[in-house]
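Enquirer: coords please:
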Amino acid sequence: MKQFIMKYLNEYMTGFYLPTLRLTDILEIIIIAFLLYQIILWIKNTKAWMLLKGILVLGVFILGAAIFRMYTILWIAQNLLPVMATAAVIIFQPELRRALEKLGEKQFLTSVVPFDKKGRDNVRFSETTVDGIVEASFAMGAVKTGALIVVEQAIMLSEYEVTGIRLDCIVSPQVLLNIFEHNTPLHDGAIIIRGDRIVSATCYLPLSDNMGISKELGTRHRAAIGMSEVSDAMVIAVSEETGYVSVALGGQLVRNITPEYLRERLESIQNRRAETSKWKTLWKGRQKHEKGAD
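Expert: As a prediction, this is how the structure comes out:
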């Protein structure tokens, strides 16, 4: 029996290569799989998904040309490859920019290294601001007054702030109701809230390109989703047709929410800012201590 097994191994297993698997190899496979999964999710939620389908169809066509040895088509494809690569970068430029912005939103570095500008530590809004936003949002919903409120977080929205009219006023229910009242100069567009202050009104927001958005949603909700896709801002939309209050965050829209839910979401980003500020304070304190020790 032993001789039979050895004979089988010699005949059929000769030249069979079994690679050595190390712990770093397993880790590398996990990282690559995770990155590919994230890229697929990102592409699927943008208009790049349709462009990718077109590229896949073109790839299948070139593969067919290779199988049937269509050398002229293969020569054309080979010479057009650098041009196609450059064209892909140009076509996907908005999506690539959004992907890099999303990567920059991750908080694993900002809690350790103070990348933010000086003076951004005290942007945490107060409970009065939370109360004012919640009260005004549902008061406008009750009378079906459309509104779009952008609550800025870590990413500064200066490029969208300049599209509107600059303001500098404390957030309060009365101010918000007055801004979005029909036939007032500031009611059209969005307002941007930074900390406890309204910094701009009548702002233009980017519209989402997501093809999966319900056709029931109008421009206001598409703008809310679009803003949450290109930044870490929390956007509150009040429907003029239904009076529903909705929240967009991270490219996801939650419709017809309750006051409790809105308060919970506002307090969650408020606490996140507080935690970030705490780590930054500790970092600055450590730097000061080290400087004093020198």
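Enquirer: switch to C-alpha atoms for all contacts and neighbour counts from now on
Expert: Will do.
Enquirer: List the contacts of residue 145.
Expert: Contacts for residue 145 (CA atoms under 8 Å, 6 or more residues apart in numbering) come out as 180-182, 238-240, 243.
Enquirer: try it again with 10 Å
Expert: Going by CA atoms under 10 Å, 6 or more residues apart in numbering, residue 145 touches 137-139, 177, 180-182, 187, 238-244.
Enquirer: any chance you could map the helices in this protein?
Expert: With DSSP state H as the criterion, the chain has helices at 2-12, 23-44, 48-67, 71-91, 93-104, 127-142, 158-161, 173-179, 219-230, 259-293.
Enquirer: Can I get the ones you listed in a markdown table including distance to residue 200 and mean neighbour count?
Expert: Below are the helices of the chain laid out as a markdown table (distance: least, CA to CA, whole Å; neighbours: other CA atoms under 10 Å):
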| stretch | distance to residue 200 | mean neighbour count |
| --- | --- | --- |
| helix 2-12 | 75 | 10 |
| helix 23-44 | 30 | 12 |
| helix 48-67 | 32 | 14 |
| helix 71-91 | 32 | 12 |
| helix 93-104 | 22 | 14 |
| helix 127-142 | 15 | 19 |
| helix 158-161 | 6 | 15 |
| helix 173-179 | 11 | 17 |
| helix 219-230 | 15 | 24 |
| helix 259-293 | 19 | 14 |
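Enquirer: Verify the stated contact: residue 180 with residue 190.
Expert: Yes - when contacts are counted by CA atoms under 10 Å, residue 180 is listed as touching residue 190 (9.1 Å).
Enquirer: More neighbours: which of those two?
Expert: The neighbour count for residue 180 versus residue 190, taken as other CA atoms under 10 Å, is higher for residue 190 (28 against 25).
Enquirer: want to put them side by side, so please do this one too:
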Amino acid sequence: MPFSNYFANFTFLDYLSNVLDIVLVWFVVYKLLMVIRGTKAVQLLKGIFVIVMIRSVSGLLGLNTLSWIMEQALTWGFLAVIIIFQPEVRRALEQLGRGRIFSRNVMQEDEEQRRMIEALTKSVSYMAKRRIGALISIEKETGMNDYIETGIPMHSYISSELLINIFIPNTPLHDGAVVIQKNQIAAAACYLPLSESPFISKELGTRHRAALGVSEVTDSITIVVSEETGAVSVTKNGDLYRELSSEEFKKLLEHELLKVAESDDSSNRWSWRGKKSDG
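Expert: Predicted structure coming up:
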């Protein structure tokens, strides 16, 4: 049967149902990818892709033994996946039962962001008063996995007590940056790229240069607490905003992470761009 004749007897409803079928399949695949993003299952998918490619190439080249081995790996791999990734599979099924795979709980995410902001504000205020040096980078749209891999994995719930404890001098994790990813402390003692800008003030140290450096290559928000002065600074998009008060710091995070709309009243309008440093 010629391929051109396959669609000859299709009605409009047939076309519509096929298109809807394809769209729904892609939607399900996309949502599943969002569920496993950032987990060990991502590496598994890469491995499966490599096996499929080897299976296809070996079949074309007539490498029968290799092709058979890859075929067996794919045939029995599904069972192995269920056994190895049993916790991830269970978590995905639990989320499906709660209806969280196909719908984002915006209110819950907003509440998590607010808890993170409160923890950051409390910990930064504590460290600033006691001149405890700190460097914290918050991932936004641009992935920071390259920098997370340079540190010590934590994947911990964010609390002010934990953040303070990490940066206490002479502790194993205090030297380096904390990277926050998806409202969790992904890793500590991470290395961030230093800015090579010649316009940076000589009075700024390595933490500020690292904060500026990562802000030049990502859209992250990076917080610096000076060990010498206790001053709180923030970098974003290659700009440095220095000597922020606790109130300004909290409003900054709310503005950037919660996208709080500015008040129509100009007297109540607050813009952290007014604190921008020249270097």
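Enquirer: just to revisit the earlier point, name the residues contacting each of residue 180 and residue 190 of structure 1.
Expert: With CA under 10 Å, 6+ apart, residue 180 of structure 1 and residue 190 have common neighbours 147-149, 201-202.
Enquirer: Now render those as JSON lines, adding neighbour count.
Expert: Below are these laid out as JSON lines (neighbours: other CA atoms under 10 Å):
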{"residue": "147", "neighbour count": "28"}
{"residue": "148", "neighbour count": "28"}
{"residue": "149", "neighbour count": "24"}
{"residue": "201", "neighbour count": "27"}
{"residue": "202", "neighbour count": "22"}
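Enquirer: Looking at those residues, which is nearest residue 281 of structure 1?
Expert: residue 149 (29.6 Å; CA to CA).
Enquirer: Show the contacting residues for the residue mapped onto that closest one from structure 2.
Expert: Matched to structure 2 by TM-score structural alignment, residue 149 of structure 1 sits across from residue 136. By CA under 10 Å, 6+ apart, residue 136 of structure 2 lies in contact with 120, 124, 163, 176-180, 185, 188, 190, 207, 211, 221-225, 234.
Enquirer: about what we covered before: mind listing which of the contacts of residue 145 of structure 1 are in strands?
Expert: Judged by DSSP state E, the subset of these located in strands is residue 238.
Enquirer: and which of the contacts of residue 145 of structure 1 is nearest residue 287 of structure 1?
Expert: residue 137 (42.6 Å).
Enquirer: Which residue in structure 2 aligns with that closest one?
Expert: Using TM-score structural alignment, residue 137 of structure 1 pairs with residue 124 in structure 2.
Enquirer: Residue 225 of structure 2 contacts residue 124, doesn't it?
Expert: Yes - with contact defined as CA under 10 Å, residue 225 of structure 2 reaches residue 124; the gap is 7.1 Å.
Enquirer: all strands of structure 2, in order?
Expert: 134-138, 152-157, 177-181, 184-190, 221-225, 232-236, 239-241.
Enquirer: Any buried residues in the longest one, and which?
Expert: In other words, strand 184-190 of structure 2. For strand 184-190 of structure 2, the neighbour count (16 or more other CA atoms under 10 Å) marks 184-190 as buried.
Enquirer: For stretch 259-270 of structure 1, give me the average deviation versus structure 2.
Expert: Compared with structure 2 after fitting, stretch 259-270 of structure 1 deviates on average by 1.4 Å (mean CA distance after the TM-score superposition for structure 1).
Enquirer: got the contact list for residue 190 of structure 2?
Expert: Residue 190 of structure 2 touches 135-137, 146-153, 173-179, counting by CA under 10 Å, 6+ apart.
Enquirer: Quick check: it vs residue 211 of structure 2, distance?
Expert: Distance, residue 190 of structure 2 to residue 211 of structure 2, using CA to CA, to the nearest Å: 12 Å.
Enquirer: shared neighbours, these two?
Expert: Taking CA under 10 Å, 6+ apart as the criterion, residue 190 of structure 2 and residue 211 both touch 135-137, 177.
Enquirer: now these in TSV, with distance to residue 203 of structure 2?
Expert: Below are these laid out as TSV (distance: CA to CA, whole Å):
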residue	distance to residue 203 of structure 2
135	17
136	20
137	21
177	20
